[in-house]
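Visitor: quick one, structure for this:
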Amino acid sequence: MAYRLTQYAHGGGCACKIPPGELEEVVSGLTAAPPFEAAGELLVGLDDGDDAAAVRLDGERAVIATTDFFTPVVDDPYDWGRIAAANALSDVYAMGGQPLVAVNLLCWPRETLPFELAAETLRGGLDVCGGAGCHLAGGHSVDDPEPKYGLAVTGTAHPDRLLRNDTGRAGLPLSLTKPLGLGVLNARHKATAERFEEAIEVMTTLNDTASRAAVAAGITCATDVTGFGLLGHLHKLARASGVTAVVDAAAVPYVAGARESLREGFVPGGSRRNLDWVRPHAELSRVDEDTALLLADAQTSGGLLLAGEVPGAPVIGELVPRRDDGRTVVVR
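Guide: Modelled structure (predicted):
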């Protein structure tokens, strides 16, 4: 029997994340200093919605901690495992770090799907971690009505060379290291079972090379583009940095077939929620609704968004002084 994993979940990949506006309300009161003496200095926490937490151990070392897991984004379990692992590791790369060790997070409907599929999912995660030079050791599993998979990852970085949301400044270019449109194509895959090889290649490609290039270039401001879409992550970065991001819509790259799939109605609910959330903070009058939706498309294992330039990444805009009307994102 052939199993289509995407049919066993209500959403897929990072498109199933809690909407950003709702999430910010949930965590808004969780940033107070702890009433105890903590080991190490917390460098990055919840304040600006960065991709991972970072704690200084000493003058040369910071530990980075993150976790990410989601429902199937593709039907093939091995590919799903690879995508989920690459996506989880990306949070460490987005902070300028190197993953050191990860543990599996597996939720499985044990009476519905055979464990052979779970084994293939775990094998995909293991292969990606091996390619990243990251140990994958153990983890945790639960019986769950929906299949879910991901990793909890620990990495290291130099505490003075972290990539973070709040260090952007006016005059810096904006670069994007992977094309958009993954959410749209994943929605089409879920509905039709069509396989999109370029999308799988993009989602399983690590952000390690771009991360190292960014740190080497002296870049300090970055994030990865995942479930909140380019516009959502850019809004958070610009808001934290006190600037406005100007995006050249014509310069933004897309995965082949994304625009056509959007016109045919394949849009994740998460992408629409992203656009609704960011619209009050953005100037979008110069682009049509389809373009706005693609710019807000919920990505899974997307690229890095950098306030600076690295080889091979197109420049898609720039940071400018915060506009008088308070808009954080302008699309032209």
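
Visitor: going forward, measure contacts and count neighbours with C-alpha atoms only.
Guide: OK.

Visitor: can you tell me the centre-most residue of the protein?
Guide: Centroid check for the chain by Cα atoms, centre = their mean gives Thr226 as the closest residue, at 2.8 Å.

Visitor: residues contacting that one?
Guide: Cys14, His233, Ala298, Gln299, Thr300, Ser301, Gly302, Gly303 (Cα atoms under 8 Å, 6 or more residues apart in numbering).

Visitor: out of those, which sit inside helices?
Guide: Those of the contacts of Thr226 mapping onto helices are His233, per DSSP state H.

Visitor: and of the contacts of Thr226, the nearest to Asp166?
Guide: His233 (12.0 Å; Cα to Cα).

Visitor: is it true that Pro145 lies in a strand?
Guide: No. The assignment for Pro145, made by DSSP: H, G, I helix; E, B strand; the rest coil, is coil rather than a strand.

Visitor: grab the nearest non-local neighbour of it.
Guide: Ranked by Cα to Cα, 6 or more residues apart in numbering and with sequence neighbours excluded, the top spatial neighbour of Pro145 is Pro109, at 4.9 Å.

Visitor: another sequence for comparison is provided below:
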Amino acid sequence: MTIRLTQYAHGGGCACKIPPGELESVVGGLTGARPVNAAGELLVGLDAGDDAAAVRISGGTALIATTDFFTPVVDDPYDWGRIAAANALSDVYAMGGTPVVAVNLLGWPREVLPFELAAEVLHGGLDVCGEAGCHLAGGHSVDSPEPQYGLAVTGTADPDRLLRNDSGRPGVPLTLTKPLGIGVLNSRHKATGERFEHAIATMTTLNRDASVAALAAGAVCATDVTGFGLLGHLHKLARASGVTARIDPAAVPYLDGAREALRDGYVSGGTRRNLDWVRPHADLSRTTETEALLLADAQTSGGLLVAGELPGHPVIGELVSRSDHTVVAG
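Guide: From the prediction side, this is the model:
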């Protein structure tokens, strides 16, 4: 019997994130706290909602720490492990860092799904960490009602060359390094079992090269595009930087089949919540509702959104002086 992992979870991938508005209300009171006798200087914390935490330690090094895990986004356990690992490592790349070591985070319904599948998930994570040059050692597991997998990752970076989401400035172009449409294709996969090899290839591609290219281009501001969609991550970046992000929807690349999946109704609840969250802060009057949903599509292991121009990747807009909105589409 073929076991479809996506049928054992209520959501899939980064689309199962807690809605951004709800999340911000929960963590809003956690900023500003300082530990006693701290071992390093906190460079990036909760304040701007960045991709990872960064601490300056002795030796002129920034330590980057992040974690990410989610329910199955595809049915194949090995592919799910690869996707989840690439997605977790992405937070380090999004800040201009190099992942050094990671540990597994595994939730498994042990009386429902065979552990042989869990082993395949873990092997997928191991192989992607190996590709990234990142040690994967140990971790933690729990008996969980739904399967969940991801990594806690530690990396390093130059503290004076971090990519941050609060460093955007007017007049700088915006570059996107992976096409959108992962969310609607994954929703179609969950509903129908259709397998989209190009979507899997996109999700398992590391953001390492894009991060290196961003640093080489002198970029100082970036984020990755995951569960809050392009619009959500643009809103967070523009809000943190005190600018407005103006994008050209016609310049945004999409995976083959994404528009057809949206047309056929394969839209996750996470995508609709993303759009509801951003809409009060965005000017979407010059784009259609269909286009707005695609721009809000909840991505899993998406690309980097860089304030700067990267050779070989499309420029989709620019940062301008702050107006009444954080995001303007069209």
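
Visitor: now what about the TM-score between them?
Guide: In this superposition the chains share a TM-score of 0.99, using TM-score structural alignment, normalised by the length of the second structure; 330 aligned residues with a Cα RMSD of 0.7 Å.

Visitor: re the thing from before, quick one: the residue nearest to Pro145 of the first structure from Phe266 of the first structure, how far?
Guide: Counting by Cα to Cα, to the nearest Å, the gap from Pro109 of the first structure to Phe266 of the first structure is 27 Å.

Visitor: quickly find the element holding Trp277 of the second structure.
Guide: helix 269-278 (DSSP states H and E).

Visitor: and if you look at Asp47 of the first structure?
Guide: Assigned by DSSP H and E, Asp47 of the first structure belongs to neither a helix nor a strand.

Visitor: for it, grab the count of nearby residues.
Guide: Asp47 of the first structure is flanked by 14 other residues according to other Cα atoms under 10 Å.

Visitor: chain neighbours aside, what residue packs nearest to it?
Guide: Among residues not flanking Asp47 of the first structure along the chain, Thr31 sits closest, at 6.5 Å (Cα to Cα, 6+ apart).

Visitor: I'd assumed Val44 was in contact with the one you found.
Guide: No. Assessed by Cα atoms under 8 Å, Thr31 of the first structure is found out of contact with Val44, at 10.8 Å.

Visitor: surely Gly308 of the second structure touches Ala219?
Guide: Yes. Counting by Cα under 8 Å, Gly308 of the second structure touches Ala219, with 5.6 Å between them.

Visitor: one step back: pretty sure the residue nearest to the centre of the first structure belongs to a strand, no?
Guide: No. Counting by three-state DSSP, Thr226 of the first structure falls outside a strand, being coil.

Visitor: helix, strand, or coil at Val92 of the second structure?
Guide: Recorded secondary structure, Val92 of the second structure: helix (three-state DSSP).

Visitor: now Gly312 of the first structure
Guide: coil.

Visitor: what do you get for the one 4 residues further on?
Guide: Secondary structure, three-state DSSP: Ile316 of the first structure is strand.

Visitor: same check, this time on Val55 of the second structure
Guide: Val55 of the second structure falls in the strand class when you classify it by three-state DSSP.

Visitor: now for the residue nearest to Pro145 of the first structure, how many residues are close by?
Guide: Pro109 of the first structure is flanked by 17 other residues according to other Cα under 10 Å.

Visitor: quick one: it and Lys148 touch, right?
Guide: No. Assessed by Cα under 8 Å, Pro109 of the first structure is found out of contact with Lys148, at 9.3 Å.
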